[in-house]
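Asker: Sharing a model prediction with you, sequence too.
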Amino acid sequence: MPDFSLLLDLDSDALQTLAHAYSSYAAYLDTGNAEDIHTIACCYMKAAAYEMLLNQSNARSLFALAAARFTQISDPYGLIAGICSYQDCPDLSITTETTPDIQFYQLLNGAFTGATVDTTAWQEPVGRLQIPFRLYADTLTDTIDQEAAQLPKVWKPLLTRMHTRPRLLSKDTARWRKLEGTITPIEPETVATCITLLRVAERQGIASDVLTSLVQAQQDNAYIAMKIGLLLR
């Protein structure tokens, strides 16, 4: 499995330590040592976010565990975990909440599964990265009926925007490299978005091997999340 720590200038040992710490704590709590399912789910999710930079197979398993626990408590973030583990996502369309974040998760879930989703959000910033809903929606729409060669051009604005936060955080070299504080190098929702874009492209008849070659040819670090998305299959 590819190790993306070098490309991101991260200490792989620090990544591994954090992934192990969060996954071990989640597993401990998940064996009857706590009733706080949300904490368990978040720990699995955090572990997966670190692990996906090192071992995508292990990360997928952790995302699946997170999805199961989030779903257990009807937490809409389970949609993100579900996409990252390439699982069918729970249907949260019956939720009484219609916050922009939930509509964002439902937008990705709908595009991932091929379902139609009605949303009212548009310019609102959504998700952990607070990117306007419209940019996600427009990029998903613009992916439809595109030739494979045009996809990098279609995806680049959103991928660049999603990579802005890690690019800025990495300027504090020492803290970034050792992942000090609460740094998450690449947010799971970024990878979930990339997986969804790939799924939409495949649904248009673009072969998986063509998409893989296309993405692997991109040198910009903004495409790392897309490469991880391919490897989480």
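Answerer: Alright, I've got the coordinates. Keep in mind that this is a model prediction, so the values were computed, not measured.

Asker: C-alpha only now, for contacts and for neighbours.
Answerer: OK.

Asker: Name the residues of the host helix or strand of Tyr44 that are buried.
Answerer: Per DSSP states H and E, Tyr44 falls inside helix 37-51. Neighbour-count burial for helix 37-51, counted by 16 or more other C-alpha atoms under 10 Å, picks out 37-51.

Asker: would you say Leu62 is within a helix?
Answerer: Yes - if the criterion is DSSP: H, G, I helix; E, B strand; the rest coil, then Leu62 is within a helix.

Asker: if I read this right, it contacts Cys43, doesn't it?
Answerer: No - with contact defined as C-alpha atoms under 8 Å, Leu62 does not count as touching Cys43 (9.4 Å).

Asker: list residues touching both of these two?
Answerer: Ser23 (C-alpha atoms under 8 Å, 6 or more residues apart in numbering).

Asker: next up, a second structure to put side by side with the first:
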Amino acid sequence: MGDIHFIASQTEVAQTALTRLTARYGQVPPDRASVIVALGGDGLMLSTLHLMTGLPVYGMNRGTYGFLMNDYAEDDLPERITAAEVTLTNPLSMVAGIPGGGECHALAINEVSLLRAGAQAAKLRVSVNGRVRMPELVADGVLLSTPAGSTAYNYSAHGPILPMGSEVLALTAIAAFRPRRWRGAILPKTALVRFDVLEPEKRPVMADADSRGVERVEWVEIRSEPGIAHSILFDPGHGMEERLMREQFV
């Protein structure tokens, strides 16, 4: 596993790590690499997975939290990569309808969220597989999360942590006003989820797929994309399943 392409965030600590590691292990172009090593935080990991679809990514934490990253160490890197556990995750595919009849398309590894874009709460109609399940949800927003993203924004919004391989998605309300006690739902991975924005002029809504936003949307459809699988590498004993389990007991 010697054909490594290193990528790093722009922070000083990440750039220093990039300089030291490329001097020690070399640097090959992405199209000749067999693995990507990402130096930074979870944001860099997500952007790297989006850019380098098809290549496994081994992250080392040179950021803040680093849930998707391994501990940083300069020694024995090829051996660590060879021994790493592989986690496969399918992204969510988002199609968002915008004023004027256009559409925006995006993929999300963690979650797709709809958020109010004005002073008033969003008013949404929620449908699953073509059937209206909630005629009116009034909230600051709502999000649909993959298992890989369930410990991120979803967990902060009091959504459930989903085991990897569970074949489900988490639908979670963000500060629901009506129905006040509705927290969300767990949906099969095969579900097609649609949100229609009610009163879009009075209550504008934006959509966000892994921090790539669409300023105003009229409707959004989301489904899992089984044709794309991202590969994330973790040190043995520190894989995604263990991390998700550990998060529930802190």
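Answerer: Noted; the coordinates are in hand. As the structure is a prediction and not an experimental result, all values here were calculated from the model.

Asker: Now the TM-score, please.
Answerer: After superposition, the two chains reach a TM-score (TM-score structural alignment, normalised by the length of the first structure) of 0.26; 99 aligned residues with a C-alpha RMSD of 5.5 Å.

Asker: one step back: mind giving me the packing neighbours of the helix holding Tyr44 of the first structure?
Answerer: helix 12-28, helix 56-72 (3 or more C-alpha pairs under 8 Å, 6 or more residues apart in numbering; DSSP states H and E).

Asker: Tabulate the ones you listed (CSV), appending distance to Arg165 of the first structure and mean neighbour count.
Answerer: Supplementary listing: those in CSV, determined by distance: least, C-alpha to C-alpha, whole Å; neighbours: other C-alpha atoms under 10 Å:
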stretch, distance to Arg165 of the first structure, mean neighbour count
helix 12-28, 18, 18
helix 56-72, 22, 23
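
Asker: Make JSON lines out of those helices and add distance to Leu158 of the first structure.
Answerer: Shown next, in JSON lines, are these (distance: least, C-alpha to C-alpha, whole Å):
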{"stretch": "helix 12-28", "distance to Leu158 of the first structure": "26"}
{"stretch": "helix 56-72", "distance to Leu158 of the first structure": "23"}
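
Asker: Now do the buried residues in the longest strand along the second structure.
Answerer: In the second structure, taking DSSP state E as the definition, the longest strand is strand 131-145. Judged by neighbour count (16+ other C-alpha under 10 Å), strand 131-145 of the second structure contains these buried residues: 136-145.

Asker: residue boundaries of the helices in the first structure?
Answerer: Secondary structure of the first structure (DSSP state H): helices at 12-28, 37-51, 56-72, 78-84, 100-113, 133-143, 151-162, 164-169, 173-178, 188-203, 208-216, 224-231.

Asker: Between those helices, which one is closest to Val126 of the first structure.
Answerer: Ranking the helices of the first structure by proximity to Val126 of the first structure (C-alpha to C-alpha) places helix 100-113 first, at 5.1 Å.

Asker: Can you name every helix or strand that that closest one contacts?
Answerer: helix 78-84, strand 125-126, helix 133-143, helix 188-203.

Asker: run the last query once more with 7 Å
Answerer: Packing partners of helix 100-113 of the first structure (3 or more C-alpha pairs under 7 Å, 6 or more residues apart in numbering; DSSP states H and E): helix 78-84, strand 125-126, helix 188-203.

Asker: Tabulate those (TSV), appending mean neighbour count and distance to Lys227 of the first structure.
Answerer: What follows is these, written out as TSV (neighbours: other C-alpha atoms under 10 Å; distance: least, C-alpha to C-alpha, whole Å):
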stretch	mean neighbour count	distance to Lys227 of the first structure
helix 78-84	29	13
strand 125-126	19	23
helix 188-203	23	9
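
Asker: For these, give me TSV that also has distance to Ile102 of the first structure.
Answerer: As requested, those are exported to TSV (distance: least, C-alpha to C-alpha, whole Å):
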stretch	distance to Ile102 of the first structure
helix 78-84	9
strand 125-126	9
helix 188-203	12
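
Asker: Closest one of the buried residues of strand 131-145 of the second structure to Arg178 of the second structure?
Answerer: Distances from Arg178 of the second structure to these, taken by C-alpha to C-alpha, are shortest for Val138, at 5.0 Å.

Asker: I'd like to know how far the nearest residue to that closest one once chain neighbours are set aside sits from Val197 of the second structure.
Answerer: Excluding its sequence neighbours, the residue lying closest to Val138 of the second structure (C-alpha to C-alpha, 6 or more residues apart in numbering) is Lys123, at 4.6 Å. Distance, Lys123 of the second structure to Val197 of the second structure, by C-alpha to C-alpha, to the nearest Å: 6 Å.

Asker: how about the closest residue to Phe112 of the first structure other than its chain neighbours, what does it touch?
Answerer: Nearest in space to Phe112 of the first structure, with sequence neighbours left out and distances taken as C-alpha to C-alpha, 6+ apart, is Thr196 at 4.9 Å. Counting by C-alpha atoms under 7 Å, 6 or more residues apart in numbering, Thr196 of the first structure touches 108, 111-112.

Asker: Let me know the distance separating Thr196 of the first structure from Glu202 of the first structure.
Answerer: Counting by C-alpha to C-alpha - Thr196 of the first structure and Glu202 of the first structure are separated by 10 Å.

Asker: count of neighbours near Thr82 of the second structure?
Answerer: 12 (other C-alpha atoms under 10 Å).

Asker: Also the one 4 residues further on?
Answerer: Neighbouring residues of Val86 of the second structure were enumerated by other C-alpha under 10 Å; the total is 19.

Asker: so where does the residue nearest to it when sequence neighbours are not counted fall, helix or strand?
Answerer: Nearest non-adjacent residue to Val86 of the second structure, counting by C-alpha to C-alpha, 6+ apart: Leu233, 4.8 Å away. Leu233 of the second structure is part of strand 230-234, with elements assigned from DSSP H and E.

Asker: which is the next helix or strand following that strand?
Answerer: Using DSSP H and E, the first helix or strand after strand 230-234 of the second structure is helix 240-247.

Asker: Could I get the buried residue list for that next one?
Answerer: Those would be 240-241, 244, for helix 240-247 of the second structure by 16+ other C-alpha under 10 Å.

Asker: just stretch 168-185 of the second structure next, same as before
Answerer: Buried residues in stretch 168-185 of the second structure (16+ other C-alpha under 10 Å): 168-177, 183-184.
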